[in-house]
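Enquirer: Here's my sequence, what's the structure:
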Amino acid sequence: MENTEIFKVSVPQQVLDDLKSRLENTRWPGEATGSGWTFGTSEAYLKELVKYWLTEYDWRKQEKALNIYPQYIANVNGVKIHFQYVKGKSENSKPLVLTHGWPDSYYRFHKIIPLLTEGVQSFDLIIPSIPGFGFSDKTALTSEAVADLWKGLMTENLGYEKFYAAGGDVGMGVTKALASKYPDVVAGVHFTDLGYPMGQEDPATMTEAEKQFAEFVQEWWYSEGAYAMVHSTKPQSLAYGLNESPAGLASWIISFGTAGASPDILEDAFGGKDELLTNIMIYWVTQTIATSMRMYKVDAAAQWSGAEPLQKSDVPSGVATFPREAQFPKEWAERFVNVVSFTKMKEGGHFAALEVPEIFAGELQTFFYGIDKKSLK
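Expert: A predicted model of the protein is given here:
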């Protein structure tokens, strides 16, 4: 591997001691009587979570688990990229880069690693941290710029001539850009969402199903889209508070991390308290909440700059919609990618790789091994 070095997660004890002190001295704002989750993250729930964080959660245990799989830092065009690299057990394993979103991290995929690296239909898994997230460089880049880095990582640093890619949320934008810009090396892509109508579409070109989807998104945007509006406009103003208070950081991530899941199954959406907190901890110990939010701002600036949008790609694309996600129609996906597989899943949500790992892994295997019977070399 070119320009790469081995990486291990190792957080200084003073960072953990400082975290403990901040959690113990949280200034609680109080909440409206009986408000529950209607005003945002429930204070009663958050107090319970902070207590668990202080008394039962074991970062060193989670740190050891994070280090089970090989990790590296690669220098790609001057940007340091952290990534997990787990080779499949089959001699014909396909190279697959998985891209996370917000407010999750590369940790999103930890449950599907053993599922996708064993057996005949296995993959060489490359799971990077987007720049500005986790252990990669603290720099916010557009989705297109990240796609450029992924192409360099896969072909130059790791030496693959062709590869596959999958992603959702922010990872969707990166994966879509990979397919549009590099169809000569990207053999197939998979998505769990394909963006949302933002008023730029000509209604005359939209089907009835797309119009209904747009109406749903508009309603959702006014009720749940505050995080994206803040990130796309004033991320720095919010970052000071979130970088200062671990309880505040947890509240923000939890409030917008349910993604279609009701609060009573919030922990199931992330995989339990320990996994929920480990994801939050990755932001806390790296101090990357500011740069992660900033990516929304630079992407929005690029979108409204007047630059030509990416062309629709001919790369074979698989799309899976999960029931606790926005239910977009197939024709919406076909606006952007070459849809050869469109599957409505029976269970799962935004964090399908955490919620229903067996189902999600099976979908990836079925799609990628279905579109290409010849193994990549």
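
Enquirer: Only C-alpha atoms from now on, for both contacts and neighbour counts.
Expert: Noted.

Enquirer: Give me the distance between Gln212 and Gly225.
Expert: Distance, Gln212 to Gly225, by CA to CA, to the nearest Å: 18 Å.

Enquirer: ok, the closest residue in space to Gln327 that isn't next to it in sequence - how many residues close by?
Expert: The shortest distance from Gln327 to any residue that is not its chain neighbour, by CA to CA, 6 or more residues apart in numbering, is 6.6 Å, and that residue is Thr321. The burial metric for Thr321, expressed as a neighbour count using other CA atoms under 10 Å, is 25.

Enquirer: who's in contact with Thr321?
Expert: By CA atoms under 8 Å, 6 or more residues apart in numbering, the contact list for Thr321 reads 192-193, 327-328, 342-345.

Enquirer: Tell me where the stretch 201-350 of the chain has strands.
Expert: 316-321, 338-344 (DSSP state E, counting those that start in this stretch).

Enquirer: which of these is buried the deepest?
Expert: Counting by mean count of other CA atoms under 10 Å, strand 316-321 has the highest mean neighbour count of the strands of the stretch 201-350 of the chain, with a mean of 24.

Enquirer: how far off strand 338-344 does it point, in degrees?
Expert: Angle of strand 316-321 versus strand 338-344, following axes from the mean of the first three to the mean of the last three CA atoms, to 10 degrees, is 20 degrees.

Enquirer: which residues touch stretch 13-22?
Expert: If you take CA under 8 Å, 6+ apart as the criterion, stretch 13-22 is touched by 54, 245-246, 285.

Enquirer: quick one: Tyr222 from Phe216, how far?
Expert: Tyr222 sits 10 Å away from Phe216 when distances are taken as CA to CA.

Enquirer: who has more neighbours, the two?
Expert: Counting neighbours by other CA under 10 Å for Tyr222 and for Phe216 shows that Phe216 has the greater number, 16 against 10.

Enquirer: circling back to that earlier point, which of the contacts of stretch 13-22 fall in helices?
Expert: In helices, defined here by DSSP state H, the members of the contacts of stretch 13-22 are 54, 246, 285.

Enquirer: Mind listing what's buried along the longest helix seen in the chain?
Expert: Longest helix of the chain, by residue count under DSSP H: helix 208-224. Buried residues in helix 208-224, defined by neighbour count with 16 or more other CA atoms under 10 Å: 210-211, 213-214, 216-218, 221, 224.

Enquirer: quick one: which of the strands of the stretch 201-350 of the chain is nearest Thr258?
Expert: With CA to CA, the closest approach to Thr258 among the strands of the stretch 201-350 of the chain belongs to strand 316-321: 16.3 Å.

Enquirer: chain center to that closest one, what's the gap?
Expert: Average the C-alpha atoms of strand 316-321, do the same for its chain, and the two points are 17 Å apart (CA atoms, centre = their mean, to the nearest Å).

Enquirer: Next: stretch 210-218.
Expert: Using CA atoms, centre = their mean, the offset of stretch 210-218 from its chain centre is 23 Å.

Enquirer: Now the second one, please; I'll put the structures next to each other:
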Amino acid sequence: MVDELADPKDADAPAFHVVVPSLPGFGYSDKPATTGWGTEKIAAAWVELMGRLGYSTFLAHGGDWGGNITTVLAGRFPEHVLGIHTLFAEAPPGLSTDGLTAAERKWTEDTRDFWRHRAAYAKQQATRPQTIGYSLVDSPVGLLAWILDKFADWSDTEDSPFETISRDRILDDVTLYWLTRTGASAARIYYESHNSLDPELRVDVPSAISMYPRDIEKCPRPWAQERYRQIVRWRSPERGGHFPSLEVPEFFAKDLQEGFAAVLAAHR
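Expert: Predicted coordinates for the structure are as follows:
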């Protein structure tokens, strides 16, 4: 999350302050001791966190679960969220494919295929997170296989995730889960939040949205506009999958900065 965005070439621009919170149960955060830590509660916690840090208004960015939480932040707390940049636009359910382009229809077919044939991990964690959780904190090889499978399937590569992401970066990610023993606690967000996004939630703050070509879920713009009512920037990059900050880091950083610039320009 960002409280102010500056052009680094502009000496008179405001400071660029970045806050990167760690989701409860992940990485450097504590493991929740109670149930209920779904995306709605996490979004409220982020507002509280930013307030305690002295930021009453801020911008928010996210992908994957962070993208879901970013949507909740913008929809529930527009008085605090100036705007968002997200890689994970979620349309309301039940929309028709009538009027979509051929490319947009392909997006919906790819997403449907993912949930039917490649999302067993999510169904497992959404229904029986502790069953797999014990394995993820007991075996480093099991944890590596569980995580590497996602890097292999979700990155924009032909044969191996190591085509774009180094072994060291992936091992860093796995090691963080292993040393903090968060394989089980991280899985619980699926149980707490799977399919929990309010179908009536609307985002009225300025929104910048990027759909990377090999991401696991891609939302057509006509569908996204049913929830995100003020899209100020829409991009469909030529390269990148679910992990663009690792796969195409320079492009991702530029896209993020330009997206936030478009959001701030909407307030002028």
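
Enquirer: Please state their TM-score.
Expert: In this superposition the chains share a TM-score of 0.85, using TM-score structural alignment, normalised by the length of the second structure; 257 aligned residues with a CA RMSD of 2.8 Å.

Enquirer: can I get the strands of the stretch 201-350 of the first structure in CSV with distance to Val79 of the first structure?
Expert: Converted to CSV, the strands of the stretch 201-350 of the first structure look like this (distance: least, CA to CA, whole Å):
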stretch, distance to Val79 of the first structure
strand 316-321, 29
strand 338-344, 31
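
Enquirer: closest one to Leu115 of the first structure among those strands?
Expert: The stretch from these with the least distance to Leu115 of the first structure (CA to CA) is strand 316-321; that distance is 18.2 Å.

Enquirer: Would you mind giving the residues in the second structure matched to the closest one?
Expert: Strand 316-321 of the first structure corresponds to residues 206-211 of the second structure when matched by TM-score structural alignment.

Enquirer: Aligned counterpart of Thr131 of the second structure in the first structure, please.
Expert: Alignment of Thr131 of the second structure against the first structure is given by TM-score structural alignment, with Ser237 as its counterpart.

Enquirer: how much space between that match and Ala290 of the first structure?
Expert: Here the criterion is CA to CA. By it, Ser237 of the first structure lies 9 Å from Ala290 of the first structure.

Enquirer: Neighbour count for the two, which is higher?
Expert: A direct count of neighbours by other CA under 10 Å for Ser237 of the first structure and Ala290 places Ala290 higher, at 24 against 12.

Enquirer: nearest spatial neighbour of the more buried one, skipping sequence neighbours?
Expert: Ala239 (5.0 Å).

Enquirer: same thing with Trp234 of the second structure?
Expert: The nearest residue in space to Trp234 of the second structure (CA to CA, 6+ apart) is Ile209, at 5.0 Å.

Enquirer: And Gly260 of the first structure, by the same measure?
Expert: Spatial nearest neighbour of Gly260 of the first structure, excluding adjacent residues (CA to CA, 6+ apart): Arg324 at 4.9 Å.

Enquirer: Quick check: the one you found touching Ala261?
Expert: Yes. Contact status for Arg324 of the first structure versus Ala261: in contact at 6.3 Å, counting by CA atoms under 8 Å.

Enquirer: what do the two both touch?
Expert: When contacts are counted by CA under 8 Å, 6+ apart, Arg324 of the first structure and Ala261 are jointly contacted by Gly349.

Enquirer: now, which of the contacts of stretch 13-22 of the first structure sits nearest Val185 of the first structure?
Expert: Of all the contacts of stretch 13-22 of the first structure, the one sitting nearest Val185 of the first structure is Val285; the distance, using CA to CA, is 35.2 Å.

Enquirer: The closest one matches what in the second structure?
Expert: By TM-score structural alignment, Val285 of the first structure lines up with Leu179 in the second structure.

Enquirer: what do you get for Gly167 of the first structure?
Expert: Residue-level alignment of Gly167 of the first structure against the second structure, with TM-score structural alignment as criterion, gives Gly62.

Enquirer: Against Gly183 of the second structure, how distant is its match?
Expert: Distance of Gly62 of the second structure to Gly183 of the second structure, computed by CA to CA: 21 Å.

Enquirer: between the two, which one's more packed in?
Expert: Each of Gly62 of the second structure and Gly183 had its neighbours counted (other CA under 10 Å), and the higher figure belongs to Gly183 (28 against 18).

Enquirer: list the contacts for the more buried one?
Expert: Taking CA under 8 Å, 6+ apart as the criterion, Gly183 of the second structure is in contact with 133, 136-137, 143, 177.

Enquirer: Could you tell me which of the residues you listed belong to helices?
Expert: Secondary structure from DSSP H places 133, 136-137, 143, 177 of the contacts of Gly183 of the second structure in helices.

Enquirer: Nearest to Ala126 of the second structure among these?
Expert: Distance ranking of these against Ala126 of the second structure, using CA to CA, places Gly133 first at 11.6 Å.

Enquirer: okay but the closest one is in contact with Ala187, surely?
Expert: Yes. Applying CA under 8 Å as the test, Gly133 of the second structure and Ala187 come out as touching, 6.8 Å apart.

Enquirer: Settle it for me: which of those two has more neighbours?
Expert: Ala187 (23 against 20).

Enquirer: Was I right to think the more buried one contacts Thr127?
Expert: No. Here Ala187 of the second structure does not reach Thr127: they are 10.2 Å apart, not a contact under CA under 8 Å.

Enquirer: And whatever residue of the second structure lines up with Met295 of the first structure, how far from Pro140 of the second structure?
Expert: With TM-score structural alignment as the matching criterion, the partner of Met295 of the first structure in the second structure is Ile189. From Ile189 of the second structure across to Pro140 of the second structure, the span is 21 Å (CA to CA).

Enquirer: okay, those two: which has more neighbours?
Expert: For Ile189 of the second structure against Pro140, the residue with the higher neighbour count under other CA under 10 Å is Ile189, and the figures read 23 against 16.

Enquirer: and Trp146 of the second structure, what does it touch?
Expert: Trp146 of the second structure sits in contact with no residue, where contact means CA under 8 Å, 6+ apart.

Enquirer: Map it onto the first structure.
Expert: Aligned against the first structure - with TM-score structural alignment as the criterion - Trp146 of the second structure pairs with Trp252.

Enquirer: Would you map the helices across the stretch 151-300 of the first structure?
Expert: Along the stretch 151-300 of the first structure, counting by DSSP state H, counting those that start in this stretch, helices occupy 170-181, 208-224, 226-233, 235-244, 246-257, 266-270, 273-286, 289-303.

Enquirer: Residues touching the first one, excluding its own?
Expert: Think helix 170-181 of the first structure. Contact partners of helix 170-181 of the first structure, identified using CA under 8 Å, 6+ apart, comprise 98-102, 143-144, 146-148, 150-151, 165-167, 186, 188-195, 310-315, 337.
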